[in-house]
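Novice: Sequence unavailable; structure follows:
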């Protein structure tokens, strides 16, 4: 995927998980970004940060 931002559908496809787990992962990662001072979008996660954080690079 060549996206800059992942949605729950992207997370579900990448991790083969359900909708609630995908939302939980996005929420957790967004909280980390927000704590570092980054602007976040509810229900979406930076693709770069997601892949780095889950060691998918």
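Specialist: Thanks, I have it. Everything numeric here is computed off the predicted structure, so don't read it as measured data.
Novice: From now on I want contacts and neighbour counts done on CA atoms only, so please keep to that.
Specialist: OK.
Novice: how many neighbours does residue 55 have?
Specialist: Using other CA atoms under 10 Å, residue 55 is surrounded by 8 other residues.
Novice: My error: substitute residue 53 in the last question.
Specialist: 11.
Novice: how close does it sit to residue 41?
Specialist: The gap separating residue 53 from residue 41 is 17 Å, by CA to CA, to the nearest Å.
Novice: what about versus this one:
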């Protein structure tokens, strides 16, 4: 079964940045999730939330209109 979480290494690979930056983003996103009342896991972030923050679900029409 595929994991529902990204690790810092996953984030680094997706964005072409260092693992340290991946950890930094995960800390930021987990803090946001905690403020919304969600439970988080250190060093991991829910894929659905990371995808939303990274704009992976955004359609061309959402950015450019029609």
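Specialist: Received the coordinates, thanks. Just so it is clear, the model here is predicted, and its values are computed rather than measured.
Novice: Overlay them and tell me the TM-score.
Specialist: TM-score for the superposed chains, counting by TM-score structural alignment, normalised by the length of structure 1: 0.91, backed by 56 aligned residues with a CA RMSD of 1.0 Å.
Novice: correct me, but residue 44 of structure 1 touches residue 9?
Specialist: No. With contact defined as CA atoms under 8 Å, residue 44 of structure 1 does not count as touching residue 9 (9.9 Å).
Novice: which element is the most centrally placed residue in structure 2 on?
Specialist: Centroid-nearest residue in structure 2: residue 50, 2.0 Å away (criterion: CA atoms, centre = their mean). Using DSSP states H and E, residue 50 of structure 2 sits in helix 47-54.
Novice: To what extent does that helix diverge from structure 1 after superposition?
Specialist: When structure 1 is superposed, helix 47-54 of structure 2 averages 0.6 Å from its matched positions, counting by mean CA distance after the TM-score superposition for structure 1.
Novice: What residues sit buried inside that helix?
Specialist: Buried residues in helix 47-54 of structure 2, counting neighbours by 16 or more other CA atoms under 10 Å, are found at residue 50.
Novice: Output the residue interval of structure 1 matched by the helix or strand following that helix.
Specialist: As assigned by DSSP H and E, the chain's next helix or strand after helix 47-54 of structure 2 is helix 60-64. Counting by TM-score structural alignment, helix 60-64 of structure 2 falls onto no part of structure 1.
Novice: How far away from the center of its chain is helix 60-64 of structure 2?
Specialist: 21 Å (CA atoms, centre = their mean, to the nearest Å).
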